[in-house]
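Chemist: Generate coordinates for the sequence data below:
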Amino acid sequence: MSVSGAPSDSRGVRRAYDTVAADYAARLPDTRAEAPLDLAMVDAFAEAVRAGSGPGDDPLVLDAGCGAGRMSQHLADRGCRVVGVDLSPGMIAMARRDHRELPFTVGTLTGLPFPDGRFAGVLLWYSTIHTPHAGQGRVFAEAARVLRPGGHLLVGFQAGHGTRDVAATYRRFGHEIVLERHLVTADQVAAWMAAAGLREVCRLVRRARGAERDDQAVMLATVR
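Modeler: Got it, this is the predicted structure:
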């Protein structure tokens, strides 16, 4: 959940998540914070990946922006073979500590350290939210590059317009960081996916619940 797009932004995002990594892993150890509707989309993604993998095929999923690895574990528990990548070495250290059976590596969304067509699925679970609009197209193009023909992509994000300062969330735990997230609409994401050669399959846009400030969106796409 912590990979940024543009290099100028990524350094600050990396510093922020390196700073909060231990508290992040402690407070979000699994998927209990996710809404049931959102998790249903993740489970549908995992099912689509498995169904699209024929006999002898590997249902290999890239959790791109994996943070401390909680969604990687969720996908692994649902029959996918998962590789995690994140910009923050601190987050990767937490993922390796807490999910020792899964492989994790440091990397960026705009320069994924994997060959073309490597994965049956790519998960972008709230990992594009720190990327300004100008960098989003590059992120989706890179995700499409590492997907196999017929592979699936799932992206989750806060939906809307504008920018939010999220540093205050971490100040409650004693961390002084600089961190913003950028709101986008589902239609904007659909356009970026289409430009990358991805076809939208379905979308969920739901209203904010609990402490959430914004609508939440999850979109499933496949390689055209």
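
Chemist: drop to CA atoms for contacts and neighbour counts, all remaining ones
Modeler: OK.

Chemist: Please enumerate the helices of the chain.
Modeler: For the chain, the helices defined by DSSP state H cover 7-27, 36-51, 70-76, 89-98, 133-145, 167-171, 186-195.

Chemist: now the other sequence, so there's something to compare against:
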Amino acid sequence: MTRAAYDTVAESYADIVRDELDGRHLEHGLLATFAARVTSGQVLEVGCGSGRITEQLYRLGLDVAGMDLSPNMIEVARREHPHLRFGVGSMEALDAGDGSVAGIVAWYSIIHTPPTQLPAVFAELHRVLTPNGPLLLAFQSGNERVRLEHVYGHSVSYDAYRLDPDAVAGMLVEADFEVDVRVHRAPMGYESTSQAFLIARKRNTVGPDDR
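Modeler: Okay, here's the model as predicted:
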């Protein structure tokens, strides 16, 4: 359902959000903070859509690739950012080895996952991250399921979830992340809800005798 909806809206979505980060200093600061925490290696944006955040991460000096569930979104991303790598995939089953990813950004890409399934998603993100690898999440704040039936100029039918930042942070801790940045801001522009941002890192569980 989600894949079909984003396949339908891919071109319109890309046009509408292309310049969305312009003038949003908070978001730029959060992405820069994330980038500064990446030591070395490839970064992955999961749910990259048309690739605008992947491009921003690249401009911050990161070796970054994008992944999205929607083949049409990936087609748009490859066309608009031909110098970057993009592939179709699911954040529930990433095509990456254990501890092989230096950092992960999920920019409004967990919002279509039912909250009961988020622990499994966070466990998968944890699996592929290197020890101490950073994770940046962005999502709408709240505690409700919203049925979307007309977005980006198209008739579609899929769900989005407004998520409680404290609940999401708790799930991350349970998945063996340490959450050290929490940002909550009021709605801007067309937004109808407040927005939440979390930066966490995969705990380094290697003890002194195992090094």
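
Chemist: Kindly provide the TM-score of these chains.
Modeler: Here the superposed chains carry a TM-score of 0.92, computed using TM-score structural alignment, normalised by the length of the second structure; 203 aligned residues with a Cα RMSD of 1.3 Å.

Chemist: Which of the helices of the first structure sits closest to Leu109 of the first structure?
Modeler: With respect to Leu109 of the first structure, and counting by Cα to Cα, the nearest of the helices of the first structure is helix 133-145 at 5.7 Å.

Chemist: For the equivalent of Gly67 of the first structure over in the second structure, grab the count of nearby residues.
Modeler: Using TM-score structural alignment, the partner of Gly67 of the first structure in the second structure is Gly49. Close neighbours of Gly49 of the second structure, defined as other Cα atoms under 10 Å, add up to 30.

Chemist: Excluding residues flanking it in the chain, which one is nearest Gln158 of the first structure?
Modeler: Gln216 (4.6 Å; Cα to Cα, 6 or more residues apart in numbering).

Chemist: how about Pro29 of the first structure, what's its match in the second structure?
Modeler: By TM-score structural alignment, Pro29 of the first structure lines up with Arg18.

Chemist: got it, and Met219 of the first structure?
Modeler: So Met219 of the first structure corresponds to Leu198, using TM-score structural alignment.

Chemist: mind checking how far that match is from Tyr58 of the second structure?
Modeler: 20 Å (Cα to Cα, to the nearest Å).

Chemist: can you check Thr116 of the second structure too?
Modeler: Taken as Cα to Cα, the span from Thr116 of the second structure to Tyr58 of the second structure is 33 Å.

Chemist: Neighbour count: those two, which is higher?
Modeler: Shown here are Thr116 of the second structure and Tyr58; by other Cα under 10 Å, Tyr58 has more neighbours (17 against 8).

Chemist: Please list all residues in contact with the more buried one.
Modeler: Residues in contact with Tyr58 of the second structure (Cα atoms under 8 Å, 6 or more residues apart in numbering) are Val64.

Chemist: Which of the residues in the longest strand along the first structure are classified as buried?
Modeler: Using DSSP state E to define each element, the first structure has its longest strand at strand 147-159. By 16 or more other Cα atoms under 10 Å, the buried positions in strand 147-159 of the first structure come out as Leu147, Arg148, Pro149, Gly151, His152, Leu153, Leu154, Val155, Gly156, Phe157, Gln158, Ala159.

Chemist: mean shift of that strand relative to the second structure?
Modeler: Compared with the second structure after the fit, strand 147-159 of the first structure shows a mean deviation of 0.4 Å (mean Cα distance after the TM-score superposition for the first structure).

Chemist: quick one: that strand aligns where in the second structure?
Modeler: On the second structure, the counterpart of strand 147-159 of the first structure by TM-score structural alignment is residues 129-141.

Chemist: Ok, stretch 94-101 of the first structure next?
Modeler: Residue span in the second structure matched to stretch 94-101 of the first structure, by TM-score structural alignment: 76-83.

Chemist: Residues contacting that stretch, please?
Modeler: Ala10, Glu11, Ala14, Gly49, Ser50, Gly51, Arg52, Glu55, Leu84, Arg85, Phe86.

Chemist: what's the residue nearest the centre of the second structure in contact with, if anything?
Modeler: The centroid of the second structure falls nearest to Ala106 when counting by Cα atoms, centre = their mean (1.0 Å). Each residue near Ala106 of the second structure by Cα under 8 Å, 6+ apart is listed here: Glu45, Val46, Gly47, Cys48, Leu135, Leu136, Leu137, Ala138.

Chemist: change it to 7 Å
Modeler: Glu45, Val46, Gly47, Leu136, Leu137, Ala138 (Cα atoms under 7 Å, 6 or more residues apart in numbering).

Chemist: hmm, which of those residues are common to the first structure?
Modeler: Using both residues aligned by TM-score structural alignment, their matches' Cα atoms under 7 Å, the first structure keeps these contacts from the contacts of Ala106 of the second structure: Glu45, Val46, Gly47, Leu136, Leu137, Ala138.
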